[in-house]
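[1] Structure for this input, please:
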Amino acid sequence: MFERFNLSEETLKALRKKGYRKPTPVQEKAVPLLLEGRDLVGQAQTGTGKTAAFGLPAVELVDPSRGEVQVLVLVPTRELAIQVAKEVGELGRERGVKVLALYGGKPVAGQVELLRRLRPQVVVGTPGRIRDLLERGVLDLSKVRFFVLDEADRMLDMGFIDDIEFIHSKTPPRKQTALFSATLPEEIRPVIKRFLRPDHGEVRIEPEKPTAEKVSQTVYRVREEELFDTFLRKLEETPFRKAIVFTQTKVEADELARRLRRAGFRAEAIHGDHSQTRRERVLRDFRRGRIDLLVATDVAARGLDISGVDAVFNYKLPLDAESYVHRIGRTGRAGREGVALSFSSDREDDRLQRVRKVAGDAFRFVNLSDRPVESGGRRPSSGGRFKKTFGGRKGKGTFGRRRSFGNPSGGG
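    Below you'll find the model as predicted:
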């Protein structure tokens, strides 16, 4: 129960109003450390309750009687800024905490006026807009006591590191810092070392294993030179209205989207190098059915709220098992069945083994390569967890390059 965190009665009342009864695992681990004043690195996926994990300490920390920014939360996108500000605002409402979201795409003058009139204790913003307001001299961060980087890996992927460094330099040297990220790539380690104290706490929430009952999973192991042709053939054999194709890099996402359009598919790429306006347009077209295939990197797809995804295609298996779980979790939601088809080059069997550990018997393995499977120096037996199948099963419907799903039964 939240009572054991020794939160104020006002915050407990806010939690009851939101219907929160029991802390999530990330809240259970992170909130006590943050309330103690510790710096924190939290590794947790979207949907784990991480906003409240830093939001609860934030609203407890501030003094509502002082009209100055005491908490700064940086997020990668305007959608997330709005979402996080709403959540933190609801948590702090009973204490009289004022929260303001600041992001691009809105007139600066209006946000400057809001800053002056509202005098918020908590600001949630995107790095570009926060830097802009600092350079204009209208935002004062000299009283910040708690600095939060939310979805840090995504902000780095989108090229915000210079903005973050600039913003950080405008905050007091003595403050509490929390960094939350779904993944902890090597690129993020210097940021942790630079921004957080050496004795910072760490919280890691393991992603749930994929639900085999909801997502039909198949992995095709193919020769490297036959990867695209095999992928294209399976794409044509699989019925879907909306599907996401995952790639490893931004360059690969752009190139694959171009090749798919040449093959007759309505495909668009989305990643951190694209402008916010373009990303929003692509997502809007995808939701409305103007695009059938969204080609995305792991980081770009994180946090996107997209319903009705019928299938997920991993053009190549990801580097780590956590990303595999996150990717296929995009389909098979809200009680619907989903399909996840993955393609693994026969030169990258190490990835295959990592996914095997997390997926277990949940997926069907189809070996289309004549090269032996590398499995820690030995080839898995036919009776192992990987069932070796040659040929592969075709989907029930073939839509080819005519991207129309028709009117499936039970559809809406």
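
[2] CA only for contacts and neighbour counts going forward, please
    Noted.

[3] For the top helix by length along the chain, which helices and strands make contact with it?
    With DSSP state H setting the assignment, residue counts place helix 78-92 as the longest helix in the chain. In this structure, helix 78-92 makes packing contacts with helix 9-18, helix 50-61, strand 99-102, strand 122-125, judged by 3 or more CA pairs under 8 Å, 6 or more residues apart in numbering; DSSP states H and E.

[4] got the contact list for the longest one?
    The contact list for helix 50-61 (CA atoms under 8 Å, 6 or more residues apart in numbering) reads 7-8, 11, 26-27, 30-31, 34-35, 44, 71, 84, 87-88, 91-92, 95, 97, 146, 148, 178, 180.

[5] switch to 6 Å and redo it
    27, 30-31, 35, 88, 92 (CA atoms under 6 Å, 6 or more residues apart in numbering).

[6] quick one, it and helix 78-92 angle?
    Orientation note: helix 50-61 sits at an angle of 50 degrees relative to helix 78-92 (axes from the mean of the first three to the mean of the last three CA atoms, to 10 degrees).

[7] Any idea how far the host helix or strand of Tyr220 is from the middle of the chain?
    With elements taken from DSSP states H and E, the one containing Tyr220 is strand 215-222. Averaged C-alpha coordinates place strand 215-222 at 23 Å from its chain's average position (CA atoms, centre = their mean, to the nearest Å).

[8] Please generate a structure for the following sequence too, so the two can be compared:
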Amino acid sequence: MTFNEFNFKEKLQASIAEAGFKEPSPIQRDAIPVVLEGKDIVGQAHTGTGKTAAFGLPLLNMMEANGSVEAVVIVPTRELAMQVSDELFRFGKNLKINTATVYGGQSYSRQLKHIENAGIIIATPGRFLDLLKGEKINIKPSFVVLDEADEMLDMGFLDDIKEIFTYLPEQRQTLLFSATMPTAIKNLAKSILKEPEFITITQSEVTNSKITQSFYVVDEHERDDALIRLYDFKNPEKSIIFCRTKKEVDRLSTFLVSQGFSAKGLHGDMEQRQREEAIKAFKKSKLEILIATDVAARGLDVNDVTHVFNYHLPFDSESYVHRIGRTGRAGKEGMAVSIVTPHEFRMLQKIQKDTGGKLEAKVIPTINSVKEKKTDSLKNKIIEQKVYDSGIELVESLKEAYDLSTIAHKLASILTNDTYVKGGNYIGKSENDIQRLFDRLQNDRGGDRNSRGRGRGGYNRGGRNRSDRNDRGGRSRNRNSSDRNSSERRGRRA
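    So this is what the prediction gives:
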């Protein structure tokens, strides 16, 4: 199926083509026709499944662009408000439909000025309710969307949302989207929607099949070393690292900058201006790494994120899906990498069970593995490099003092400085260690669950060949004391 089959307006179809959208995602495929029929819907789908386009495209197609506010989208966070606004503006620009974002931390006058020229308001509940109660705006939208309803519930916005709907016209089309459907969300849907159609994305569609998921097992003090080694090996173009706490975001961003990475943190305690600057720099690829908490990155929509790293596993499966949904967007492939300790194995198995995803166990590469990969990359770069006059002139001037062989060796030595790899040779657990940890977990659960451990309940093998695994398995358990001490010192410095 293609977007052409929805028979959108020609100008909207042009915007879709410009955005590079070709095939609709499952939620788009199922929701768009129902919205176009004018029905209320309850859509159960996670972030990263294309919800914004699922409600945005049909609404834009039905709007009259008459100079008034025709649609309101209510979201839990200011970051998500900005992301949704950007996407809807991108789709609506050919239709001359503007968007206005409304959230706390900015002046009322500035936001009210934007609303005057907007066809769509994207707002967080608190500030939007303030504008309605203070009679600063008087709008009669035909369309109202609640996005990430369960997240708004968790943040304590339920009463605000109920009150907001007392100010909105009875005659409207209402769309509610939520990753989960707790009782409170179902009750809310009953009170604000009229004969809604329910659309649910099945569990097999929860995680994007284009995202490769893997995990590496380490001891707690090895997390920083493991992260640096994985960056050296994978060399991601643009990545997000997720942490559980704001304090961890600050510490890790400082550490990565000290290691020469272009990185910034993103969390709720930062000033709004700082947060906006970080997101803008990341979108424009002036930053290679964004380190964020779950709430701060909720709804972050950047299509060219190649990798997502879980510095710690999140506390629940929902957050895991939200996290890895930051990569593999717009039909592109992505990689989700988790650094875990043996204590997190139960959470790891719960995530696999809840999401239906396949997380492959891998072993952190040795220094030689990283050097070999970097050297191969360097060789390819040299082979593909065009010869310019400036290069010829440099070599000719050097030939006055050195022979060609010496010049080549000196230039190669400069280039191979980039193949230097930090840290100890061996980091984390071997493949045999990981299997034993899973076997122990299955034995703890007892009975026939143990017999299933190496199948569905066990782990997917990945990493080195058999001889490497045997060598790695022995060494990891028999490091000498100096190796252990140096690793501990690195952990303390970090």
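
[9] TM between them?
    Here the superposed chains carry a TM-score of 0.69, computed using TM-score structural alignment, normalised by the length of structure 1; 378 aligned residues with a CA RMSD of 4.8 Å.

[10] thinking again about what came up before, which stretch among the helices and strands packed on helix 78-92 of structure 1 comes nearest Arg385 of structure 1?
    The closest of those to Arg385 of structure 1 is helix 50-61. By CA to CA, the value is 34.4 Å.

[11] Give me the buried positions along the next helix or strand after that closest one.
    Toward the C-terminus, helix 50-61 of structure 1 is succeeded by strand 71-74 as the next helix or strand (DSSP H and E). Along strand 71-74 of structure 1, the positions that meet the burial threshold by neighbour count (16 or more other CA atoms under 10 Å) are 71-74.

[12] Tell me if Ser344 of structure 1 really is in a helix.
    No. Counting by DSSP: H, G, I helix; E, B strand; the rest coil, one finds Ser344 of structure 1 to be strand, located in no helix.

[13] gap between it and Tyr315 of structure 1?
    Going from Ser344 of structure 1 to Tyr315 of structure 1 by CA to CA, to the nearest Å gives 8 Å.

[14] Equivalent analysis for Pro23 of structure 1, please.
    If you measure Pro23 of structure 1 against Tyr315 of structure 1 using CA to CA, the figure is 37 Å.

[15] just Asp39 of structure 1 next, same as before
    Asp39 of structure 1 sits at a distance of 38 Å from Tyr315 of structure 1 (criterion: CA to CA).

[16] Repeat that for Leu139 of structure 1.
    Between Leu139 of structure 1 and Tyr315 of structure 1 the computed distance is 44 Å (CA to CA).

[17] Please say which of those two ends up with more neighbours.
    The residue with the greater number of neighbours, taking Leu139 of structure 1 and Tyr315 and applying other CA atoms under 10 Å, is Tyr315; the counts read 23 against 19.

[18] buried ones in the helix or strand that contains Lys280 of structure 2?
    For Lys280 of structure 2, the element it lies in under DSSP H and E is helix 272-283. Buried residues in helix 272-283 of structure 2, counting neighbours by 16+ other CA under 10 Å, are found at 272, 275-276, 278-279, 282-283.

[19] what do you get for stretch 29-36 of structure 2?
    29-32, 34-36.

[20] what residues does that stretch touch?
    Contacts made with stretch 29-36 of structure 2 from outside it, assessed by CA under 6 Å, 6+ apart, are listed as 54, 58.

[21] how much does that stretch stray from structure 1?
    Average distance between stretch 29-36 of structure 2 and its aligned residues in structure 1, after superposition and using mean CA distance after the TM-score superposition for structure 1, equals 1.5 Å.

[22] Likewise for stretch 248-255 of structure 2?
    With mean CA distance after the TM-score superposition for structure 1, stretch 248-255 of structure 2 averages 6.3 Å from its match.

[23] in that stretch, what counts as buried?
    Taking 16+ other CA under 10 Å as the neighbour-count basis, stretch 248-255 of structure 2 is seen to contain the buried residues 248-250, 252-255.

[24] Can you give me the buried ones in the helix or strand where Glu396 of structure 2 lies?
    Assigned by DSSP H and E, Glu396 of structure 2 belongs to helix 389-398. Buried residues in helix 389-398 of structure 2, counting neighbours by 16+ other CA under 10 Å, are found at Val395.

[25] That helix corresponds to what range in structure 1?
    The counterpart of helix 389-398 of structure 2 in structure 1, counting by TM-score structural alignment, does not exist; no residue aligns.

[26] Can you name the two of the contacts of helix 50-61 of structure 1 that sit furthest apart?
    For the contacts of helix 50-61 of structure 1, and using CA to CA, no pair is farther apart than Ala30 and Gly92, which are 18.0 Å apart.

[27] tell me, what residue is most central in structure 2?
    Within structure 2, one residue has its C-alpha closest to the average C-alpha position: by CA atoms, centre = their mean, that is Arg326, at 2.1 Å.

[28] Roughly how far does that one sit from Asp316 of structure 2?
    With CA to CA as the criterion, Arg326 of structure 2 and Asp316 of structure 2 are 17 Å apart.
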